[in-house]
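Trainee: Quick check, what structure comes out for this input:
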Amino acid sequence: MLNKKHKISIIVPAHDEEENLHNLLGKLIPVLEQHIETRDFELVLIDDNSTDCTPAIVDELAKKDSRIRAVHRTDTPGFGNAIRAGFKNAAGDIIIPVMADLSDDPHDIPKLVRKIEEGYDIAYGSRFCNGGSTDGYPLSKMLANRIFNNTVGLMFGIRHKDITNAFKAYRREVLDAIGIDNIEASGFDLTVEIPLKAHILGFSSAEVPVSWYGRERGEAKLKLSENGHRYGMRLLKMFIIGNLVSLRDLFGAVIKGSWIRLLLAAIFGFLLLAGIFSFSGFAEIFEILLKVSLGYVVIACIMIFMTFILRTWRWSVLLRTSGYRVHNDTAMKSIMFGWLLNYLLPARIGDVARGMALKTTEGTPLGISLSTIVVERAMDMLTLALILMLAIFTVSSGTSLFWIAGGALVVAIGLVLGLILVYKYDRVIQDRLGGRFKSLGKSILALKSGLHNLYRNPQAIALCLILSVPIWFFEVSSIYFSAKAIQFELTPALAVLSGIVAFIAQAIPTTPAGIGVHEGTIAGVLLLFGVDVSTGTSIALVDHFARGVIIYTFGLVSAVHIGFESRVYFRTNGELYGIERNSGNISEKIWRRFRF
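Mentor: Model prediction:
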């Protein structure tokens, strides 16, 4: 929030706008004078290589009113160059570009300023959010606008609906952090470059509904045929730079430890897989996999995806019961991001990453996220143990696999007891570890509050336990359809048995994505019931492939979105691109590396 009295700079780029300037100021100045938020203002009129009477009109208006500043440009023309000149000449604390053709409604300016005063760094003027409107917007431009803005939102995880509208309010600090000389766009693609650079640097933003009116006089300057390629290339460049910056910060916050150890674990997994291949026969497995039915592989992928929908539902219920409501799409992206890391690294770092994702995007305390994840794990182990026992009774009551079911039950009980101990002996834990971990007290306090809320809502716990059953039904269904993909009829009971044992075995992380462990466990269990090793290994490989398709595809998309959505958190609480946020001009150091 701005603590000092602020000055508003209105920047008006004008190229051959002799028919509009007097009318614009006649409407603009009374509105600015009327509202207390905008009374201290200046108008920076940028004559951009005009060939009509615009230069003379700009000078005339500046002579009549000391609040108007005239700037004449005679070098390379372009909307972006004109706006950049306006930024350099603006003296205000809040800077707002306004189009000279009267397409922007002056009455929306105070709304943008009030949004900045609420504490946001950027206020997006949105024509397409609730309350926004357009009048006379050409159909071709409307179609291009919606396609492009939705693409930007999908790529960067921005929920605003009109990112490319030039009508925005910026705090001066935003432009100073970006560096006006670092702005590269000379045309209308500047409306993409500035907000995305601000987003990458971690500035907060909100959208304000505004009205837009079609030009009545003069010629439109934005030509789709001329600017489409520029917009596309600018978007691609910002996406590449943004990912290099945001993913480095995000992964750096959750991945600790030696990369050599991680590499050795991956090598061990592949060696284990190679050993299974040698035992079962490379040629036999290769021959089986050549006959894979892609249709059943797709069905297996759908089964895996369904588990994540149900997992999101279950986790959202636990979080909401603990006192924290989050967006369902953010919850699902956090889960996918966590599974991605579990599939990349030989440790349960993905569970911590899931909690960090919610903390950096939604502000959910890490203690709440981790406690609900532990509750999930206890529910999973309990469900797996019960399903495994039923499957064992169906196939063979005398099998030694009962020990594995018993182990799962022990793990479930241990997780619950661990939460109870933290809840009961929180002061002891803080006294012993509080000196080493400064934020431990807040985390335990949040954990206790969340567990207390869960304890008071047994209906929510019951719902989550019920949801755990279809989650694992879809998990083992993938194995069943993976068998069908290689033309092998696997009984549902054996699919359940082999799948559950494999999932329990991977509860102890040894290799990234359970490479080798997944294949070895499924093939080993099926071998006990007469399925040859090559067939069992092939089933496990198809199942593992289906899981990888879903987890790597949606996990990478989720990582990108979370990386961008967490920028405000890292700017406020951490580091940006490994540079302390108070150590000079951050953006200059960032953009200098990526100028191309």
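Trainee: Every contact and neighbour count from this point should use C-alpha atoms.
Mentor: OK.
Trainee: Next up, identify which helix or strand Arg69 is on.
Mentor: Using DSSP states H and E, Arg69 falls within strand 68-73.
Trainee: now for that strand, which elements pack on it?
Mentor: Counting contacts by 3 or more CA pairs under 8 Å, 6 or more residues apart in numbering; DSSP states H and E, strand 68-73 packs against strand 41-48, helix 54-64, helix 79-89.
Trainee: quick check: angle from it to strand 41-48?
Mentor: Angle, strand 68-73 to strand 41-48, by axes from the mean of the first three to the mean of the last three CA atoms, to 10 degrees: 20 degrees.
Trainee: Mind listing residues that contact strand 68-73?
Mentor: 42-49, 55, 58-59, 61-62, 82, 85-86 (CA atoms under 8 Å, 6 or more residues apart in numbering).
Trainee: how about 7 Å then?
Mentor: Glu42, Leu43, Val44, Leu45, Ile46, Asp47, Asp48, Asn49, Val58, Asp59, Leu61, Ala62 (CA atoms under 7 Å, 6 or more residues apart in numbering).
Trainee: right, so the helices and strands packed on strand 68-73: which one is the most enclosed?
Mentor: Highest mean neighbour count among the helices and strands packed on strand 68-73 (mean count of other CA atoms under 10 Å): strand 41-48, with a mean of 26.
Trainee: now for that one, which elements pack on it?
Mentor: Counting contacts by 3 or more CA pairs under 7 Å, 6 or more residues apart in numbering; DSSP states H and E, strand 41-48 packs against strand 8-14, helix 54-64, strand 68-73, helix 79-89.
Trainee: Identify the residue nearest Thr510 in space, chain neighbours excluded?
Mentor: In space, and not counting its chain neighbours, Thr510 is closest to Pro346: 5.4 Å by CA to CA, 6 or more residues apart in numbering.
Trainee: For the helix or strand hosting Ile109, enumerate the helices and strands it packs against.
Mentor: Following DSSP H and E, one finds Ile109 within helix 109-117. Counting contacts by 3+ CA pairs under 7 Å, 6+ apart, helix 109-117 is packed against strand 122-126.
Trainee: can you rerun that using 8 Å?
Mentor: Using 3+ CA pairs under 8 Å, 6+ apart: helix 109-117 touches strand 122-126, strand 168-171, strand 205-209.
Trainee: Another sequence for comparison is provided below:
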Amino acid sequence: MKRLISIGVSLAILLLIYWQIDFAELLQVFRQSDRLWLAVSLGMVVPLTGFTAWRLQQLMPASPDTTQGLDFGESNRLILAASSLNMVLPSKMGDIAKAYFMRDRGHLTGSLALSLVVFEKACDMLSLLLWCVFGLLLYPAKDWLFWGMTVSVATGLVLGLLLLGSPGFAQFFFKRAHQIAPKKLKLKINKLSYSWKEMHDYFWGDRRRLSLIAGTSIFIWFLHLLQIWLFTLSLRADVPFLANLALSPLAILAGLLPLTFAGVGTRDAALIAFYQPYMPAAVGAALGVLTTSRYFLPALGGLPFLGQYLKLAQEIRMSSK
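Mentor: Now for the predicted structure:
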């Protein structure tokens, strides 16, 4: 039911956007786009998936009977299938299925496998916030709204770094969250707290692995933001790269709000609003379409592998009831 509501909200926002934009003008934007840059920017999905799969390999320890816990091809299939599952199942079930598969493949405990995925997602979020703060600090045209967003994003970054780097602060945070959370969320917070502690013990016991994963995550998110800037080039919009470092993460963060299906609608509206100084609304809407393709192309690529992991995800949902 929640998924149907989110799809409805996405459709409502898109209808509002396209009601205000001449659809013929939007089509004209794509007709006049630079086909070479469009191909290059869309093609970046391939190396981005590859780097993300390589990071997943480094996250997972070697199993006792193999030299490596997860081979590169298998890691790619798992990343693509998780993208597909996240599109069709609620609550990021694809990432949870990824944790269960890592448990079975690497002979890990379930909590450790979940903690590895938690750490992967935490690194992604902190890397996105890091680039956003960097871009916002250098963004020249800051009014009170952008200063407020700069402070908010920087606060989120500091809080995330404290959660990741300080076991004491993390324990205090989860304890307070448990006290004020609704009854339905208390069990999930307890599980997350336990996984977070196990993640601390695992990664802070190996500083080399910690540095490798953190550095790779920052580089991966640089490529994500570079891809969006290449989208603007393909649409023949003149957007400074440093401005893109500030604006594109804000739009991505807007898409993470739990209101819409895969961020569709909220992310599109944010792109039109934030990039308004550099492009008309029709070009901003086209940028929204291309940015959404970053999520749908990997999901399409994961369809051939979806059967195996969908069965696993269903088993997870049944066992959690």
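Trainee: TM-score for the pair, please.
Mentor: In this superposition the chains share a TM-score of 0.77, using TM-score structural alignment, normalised by the length of structure 2; 300 aligned residues with a CA RMSD of 3.8 Å.
Trainee: picking up where we left off before, now the helix holding Ile109 of structure 1, how far from the chain's geometric center?
Mentor: 27 Å (CA atoms, centre = their mean, to the nearest Å).
Trainee: for stretch 321-339 of structure 1, same thing?
Mentor: 11 Å.
Trainee: can you check stretch 184-197 of structure 2 too?
Mentor: Between the centre of stretch 184-197 of structure 2 and the centre of its chain there are 21 Å (CA atoms, centre = their mean).
Trainee: hmm, back to that, what's the neighbour count on the residue nearest to Thr510 of structure 1?
Mentor: 24 (other CA atoms under 10 Å).
Trainee: where along the stretch 351-500 of structure 1 do the helices fall?
Mentor: Taking DSSP state H, counting those that start in this stretch as the test, the helices found in the stretch 351-500 of structure 1 are 366-395, 402-424, 426-433, 440-455, 458-485, 492-505.
Trainee: I'd like the ones you listed written out as JSON lines, with distance to Thr535 of structure 1 and mean neighbour count added.
Mentor: Converted to JSON lines, the helices of the stretch 351-500 of structure 1 look like this (distance: least, CA to CA, whole Å; neighbours: other CA atoms under 10 Å):
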{"stretch": "helix 366-395", "distance to Thr535 of structure 1": "19", "mean neighbour count": "21"}
{"stretch": "helix 402-424", "distance to Thr535 of structure 1": "23", "mean neighbour count": "17"}
{"stretch": "helix 426-433", "distance to Thr535 of structure 1": "50", "mean neighbour count": "14"}
{"stretch": "helix 440-455", "distance to Thr535 of structure 1": "45", "mean neighbour count": "19"}
{"stretch": "helix 458-485", "distance to Thr535 of structure 1": "9", "mean neighbour count": "21"}
{"stretch": "helix 492-505", "distance to Thr535 of structure 1": "13", "mean neighbour count": "22"}
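Trainee: and of those helices, who's closest to Ser322 of structure 1?
Mentor: helix 440-455 (4.1 Å; CA to CA).
Trainee: which residue lines up with Tyr480 of structure 1 in structure 2?
Mentor: Tyr480 of structure 1 maps onto Trp229 in structure 2, with residues paired by TM-score structural alignment.
Trainee: Sorry, slip of the keys, the one I care about is Leu382 of structure 1.
Mentor: Using TM-score structural alignment, Leu382 of structure 1 lines up with Leu126 in structure 2.
Trainee: Just list the residues touching that match, thanks.
Mentor: When contacts are taken as CA under 8 Å, 6+ apart, Leu126 of structure 2 is in contact with Leu157, Gly160, Leu161.
Trainee: and with 7 Å instead?
Mentor: Neighbours of Leu126 of structure 2 in contact, by CA under 7 Å, 6+ apart: Leu157, Gly160.
Trainee: Would you check how far apart it and Thr155 of structure 2 are?
Mentor: Going from Leu126 of structure 2 to Thr155 of structure 2 by CA to CA, to the nearest Å gives 11 Å.
Trainee: do the same with Pro298 of structure 2
Mentor: Taken as CA to CA, the span from Pro298 of structure 2 to Thr155 of structure 2 is 31 Å.
Trainee: again with Pro280 of structure 2
Mentor: 32 Å.
Trainee: Could you do Ala113 of structure 2 as well?
Mentor: Ala113 of structure 2 is 29 Å from Thr155 of structure 2, by CA to CA.
Trainee: Same question for Ile96 of structure 2.
Mentor: For Ile96 of structure 2, the distance to Thr155 of structure 2 - CA to CA - is 28 Å.
Trainee: just Phe241 of structure 2 next, same as before
Mentor: 24 Å.
Trainee: from memory the residue nearest to Thr510 of structure 1 sits against Gln506, does it?
Mentor: No: Pro346 of structure 1 lies out of contact with Gln506 (CA atoms under 7 Å); the separation is 10.2 Å.
Trainee: count of residues packed around the corresponding residue of structure 2 for Val298 of structure 1?
Mentor: Under the alignment (TM-score structural alignment), Val298 of structure 1 pairs with Ala39 of structure 2. Neighbourhood size, Ala39 of structure 2 [other CA under 10 Å]: 13.
Trainee: Now name the helix or strand holding Ala39 of structure 2.
Mentor: Counting by DSSP H and E, Ala39 of structure 2 is part of helix 35-43.
Trainee: can you list the helices of the stretch 351-500 of structure 1 in a markdown table and add distance to Met332 of structure 1?
Mentor: Shown next, in a markdown table, are those (distance: least, CA to CA, whole Å):
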| stretch | distance to Met332 of structure 1 |
| --- | --- |
| helix 366-395 | 13 |
| helix 402-424 | 23 |
| helix 426-433 | 30 |
| helix 440-455 | 20 |
| helix 458-485 | 14 |
| helix 492-505 | 21 |
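Trainee: Once you drop chain neighbours, what's closest to Pro280 of structure 2?
Mentor: Ile272 (7.9 Å).
Trainee: and that neighbour, what pairs with it in structure 1?
Mentor: Under the alignment (TM-score structural alignment), Ile272 of structure 2 maps onto Ala523.
Trainee: So which elements touch the helix or strand encompassing that match?
Mentor: Here Ala523 of structure 1, judged by DSSP H and E, is contained in helix 517-528. Helix 517-528 of structure 1 sits against helix 492-505, helix 533-565, with contacts defined as 3+ CA pairs under 7 Å, 6+ apart.
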